[in-house]
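Q: Quick one, structure for this:
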Amino acid sequence: MKAMVCTQYGSPDVLMLKEVDAPVPKENEVLVKIYASTVTAGDIRVRTFNSPLLLWLPMRIVLGLRKPRKPVLGVELAGEIMTVGPKVTRFKKGDQIFALTGMNFGGHAEYTCLPEGALMAIKPSNVSYEEAASVLFGATTALYFLRKGHIQKGQKVLIYGASGAVGTYAVQLAKYFGTEVTGVCSTANLEMVKSLGADKVIDYMEEDFTNRGDYYDIIFDAVGKISKSSCKKALTPNGSYVTVDGQGIAKVRVEDLDYLGELMEKREIRSVIDRFYLLKELAEAHRYVEKGHKKGNVVIKITS
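A: Next comes the predicted model:
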């Protein structure tokens, strides 16, 4: 099978399309033919080995000393189950699924094996593989941190970084939960964020939201670029500040994927896809994501 292999740490040029052996599922695994994946910030961090100095050695031990131990990156995927192991009962051959692989990666290949208990769920029939693949990381992260902030109907919620992979879902989920949503983004993305349901939008390039005299029950920094201290004067007395930077990694359950699948099926949330690339164009996709200006998600079409 074809796979894009990260041959060492470095620039996008280290990504090479290779012919590798197709995986064989164990008795508790399923073999998935991958139709779509994405490029996330996590893929960029691993490929570049972007690690603080104090964590350099521990991270190298975890990820691989000279090159990634899991050389096929890609943490989100959607595809079709081709084979099931004899002990698998949750899925069957022909099921269309979407899955979040986390540190096991593997999305940038034509096939992968996943254990039955993986973060994997049935893809809604009215949602494309590309849409399903791009909902996983962003929406589960948004859901986790909004819940961490104890989101409730009637609150006022501000999403900082509302046009990114996490922010686009945070806007939609916050609106679905019945809150008044303010999205903060750049000039170019104001209309797109409005189209996702934001009641108000603020251009961070023109205005500091903390100086408007408005107060929020939740401020969610979806890009990790503002501090709690800078937000204090815009929070209500019992308001919550949550951020993707420094408050841990989102804890995701299979139930969360089922829940998001239902919302996608009902069109309560939708994927925002900036660009599509073919598997052989993965290095180019990395270069684009690395610039930090993508709107929503960048999707990799694995199998047409």
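
Q: From here on, just use CA atoms for contacts and neighbour counts.
A: Fine.

Q: In stretch 57-76, which residues are buried?
A: 59-60, 63-64, 67-76 (16 or more other CA atoms under 10 Å).

Q: ignore the last one, stretch 224-240
A: Cys231, Lys232, Ala234, Leu235, Gly239, Ser240.

Q: Work out for me the element Thr141 sits within.
A: Thr141 belongs to helix 136-148 when assigned by DSSP states H and E.

Q: Summarise which helices and strands that helix is packed against.
A: Applying 3 or more CA pairs under 8 Å, 6 or more residues apart in numbering; DSSP states H and E, one finds that helix 136-148 makes contact with strand 96-100, helix 167-176, strand 235-243, helix 254-265.

Q: can you put the ones you listed in a markdown table and add distance to Ile151?
A: Converted to a markdown table, the helices and strands packed on helix 136-148 look like this (distance: least, CA to CA, whole Å):
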| stretch | distance to Ile151 |
| --- | --- |
| strand 96-100 | 24 |
| helix 167-176 | 8 |
| strand 235-243 | 9 |
| helix 254-265 | 16 |
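
Q: which one of the buried residues of stretch 224-240 is nearest Glu80?
A: Nearest to Glu80 among the buried residues of stretch 224-240, counting by CA to CA, is Ser240 at 40.3 Å.

Q: which non-adjacent residue is nearest the residue of the chain positioned farthest from its centre?
A: Centroid-distance maximum for the chain: Gly213 at 32.5 Å, with CA atoms, centre = their mean. Spatial nearest neighbour of Gly213, chain neighbours left out: Ala234 (7.1 Å); criterion: CA to CA, 6 or more residues apart in numbering.

Q: next up, for comparison:
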Amino acid sequence: MKALVAQSYGPLEDLVVTEMPKPVPGPGQILVRTEASAVNAADAVLVTGVMKDVLPVQHPFTPGVDISGIVEAVGEGVTRFVVGDPVLAWLGLPSGALAEYVLVEDAPSVAIRPVGLDAAHAAALATGGLTASSLVNAAKVTEGETVLVIGAAGGVGSYVVQLAKQAGATVLATGRAEDAAYLKRLAADEVLDYKSVNIPEETRRRVPGGVDVVIDVAHVSPDLAEAAVAVKSGGRVIYVLGGPPPALDRGVSATYAGAEAPEGRLGELAAQAADGRLRVEVSANYPFASARQALVDFTTQHVRGKITVTF
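A: Next up, the predicted model:
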């Protein structure tokens, strides 16, 4: 089979499409024939080795944590899936989805792809949707609250906006001026152009006293406490990256959250995407032969929603 492979740590430009052995599912595994994958920030981090002391990988290494495809074979003990089932999955780390065939553990992080959700949009849902759901749940967003989403136009933020709105919140979303109409379509109540205003100050101007919750997907400031300026006393700040939460004043709490796949969550997100309750934005799609370019463009361009790769 063909796979996108890094032979060692290095720039994304060194990735190559090459032949690799076709895997065989073991107990509790399914083999998926890939129809689509999606590009994530983790792919670049793992390929380049920026965080190799924390997240080392073995080479040759195939990136990609999101997959949508067809079950090709099932291992011993697998009863939820049969050959021919359309599925979507979040692989977690290490990854491997940018290959023609991928081993997937039979776990809550894999679900049947419903009718009405095509392969590319299913792949674009897995990591982003699961991460956003975890962030909104960690924030304990309730009806009537105000939520500021920092990094709202991207592959996680776009889902955070929608899920926070589903929870009954008034949503302020940050983006570029050209993202305003898109963010409004996602159900943002107000859009803040981070290129032209100071986000905490502008938030305070629009919501005197501060918002109830900030969900910071972007971490655009090296000072993680800066986002807390936009929150009212006793409010909450949720960050998407790991690490020790910053010490905040005024009774503001800080929490980290990331992608999690409790039982049934991925299937529910897929059902919402299939029937239109959850919008999945695919800003660009690349053929597998151009998968390396997809990763390069993801890291060098302003991406709205997700970039996908189809096989």
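
Q: For Gly183 of structure 1, find the nearest of the helices and strands packed on helix 136-148 of structure 1.
A: Nearest of those (CA to CA): helix 167-176, 7.0 Å.

Q: Please name every helix or strand in contact with whatever helix or strand comes next after that closest one.
A: Next helix or strand after helix 167-176 of structure 1 toward the C-terminus (DSSP H and E): strand 180-185. With contacts defined as 3+ CA pairs under 8 Å, 6+ apart, the packing partners of strand 180-185 of structure 1 are strand 156-160, helix 167-176, helix 190-195, strand 200-203.

Q: at 6 Å instead, please
A: Judged by 3 or more CA pairs under 6 Å, 6 or more residues apart in numbering; DSSP states H and E, the packing partners of strand 180-185 of structure 1 are strand 156-160, strand 200-203.

Q: how about Asp297 of structure 2, what's its partner in structure 1?
A: Aligned counterpart of Asp297 of structure 2 in structure 1: Tyr288 (TM-score structural alignment).

Q: returning to that earlier point: would you quantify the distance from the residue nearest to Gly213 of structure 1 to Lys156 of structure 1?
A: Going from Ala234 of structure 1 to Lys156 of structure 1 by CA to CA, to the nearest Å gives 11 Å.

Q: quick one: contacts for the most centrally placed residue in structure 2?
A: Of all residues in structure 2, the one closest to the mean position by CA atoms, centre = their mean is Gly128, 2.3 Å from it. By CA atoms under 6 Å, 6 or more residues apart in numbering, the contact list for Gly128 of structure 2 reads Gly155, Val156.

Q: Under the alignment, what does it map to in structure 1?
A: So, by TM-score structural alignment, Gly128 of structure 2 is matched to Gly138.

Q: before we move on, what about Arg265 of structure 2?
A: In structure 1, Arg265 of structure 2 lands on Asp256 (TM-score structural alignment).

Q: what's the burial count for the residue nearest to that match when sequence neighbours are not counted?
A: In space, and not counting its chain neighbours, Asp256 of structure 1 is closest to Thr140: 6.9 Å by CA to CA, 6+ apart. By the criterion of other CA atoms under 10 Å, Thr140 of structure 1 has 23 neighbours.

Q: which residue ranges form the helices in the stretch 1-150 of structure 1?
A: For the stretch 1-150 of structure 1, the helices defined by DSSP state H, counting those that start in this stretch cover 41-48, 56-63, 129-133, 136-148.

Q: mind putting those in JSON lines, distance to Gly246 of structure 1 included?
A: JSON lines is the format used below for these (distance: least, CA to CA, whole Å):
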{"stretch": "helix 41-48", "distance to Gly246 of structure 1": "15"}
{"stretch": "helix 56-63", "distance to Gly246 of structure 1": "17"}
{"stretch": "helix 129-133", "distance to Gly246 of structure 1": "26"}
{"stretch": "helix 136-148", "distance to Gly246 of structure 1": "12"}
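
Q: Quick check, Ala283 of structure 1 in contact with Pro12.
A: Yes: using CA atoms under 6 Å, Ala283 of structure 1 makes contact with Pro12 at a distance of 4.9 Å.

Q: what's the closest non-adjacent residue to the equivalent of Ala180 of structure 2 over in structure 1?
A: Alignment note: Ala180 of structure 2 maps to Leu190 in structure 1; criterion TM-score structural alignment. Spatial nearest neighbour of Leu190 of structure 1, chain neighbours left out: Val201 (6.3 Å); criterion: CA to CA, 6+ apart.

Q: which ones are touching that neighbour?
A: Shown in contact with Val201 of structure 1 (CA under 6 Å, 6+ apart): Thr182, Gly183, Val184.

Q: Now with 7 Å, please.
A: Applying CA atoms under 7 Å, 6 or more residues apart in numbering, we find Val201 of structure 1 in contact with Thr182, Gly183, Val184, Leu190, Lys194.
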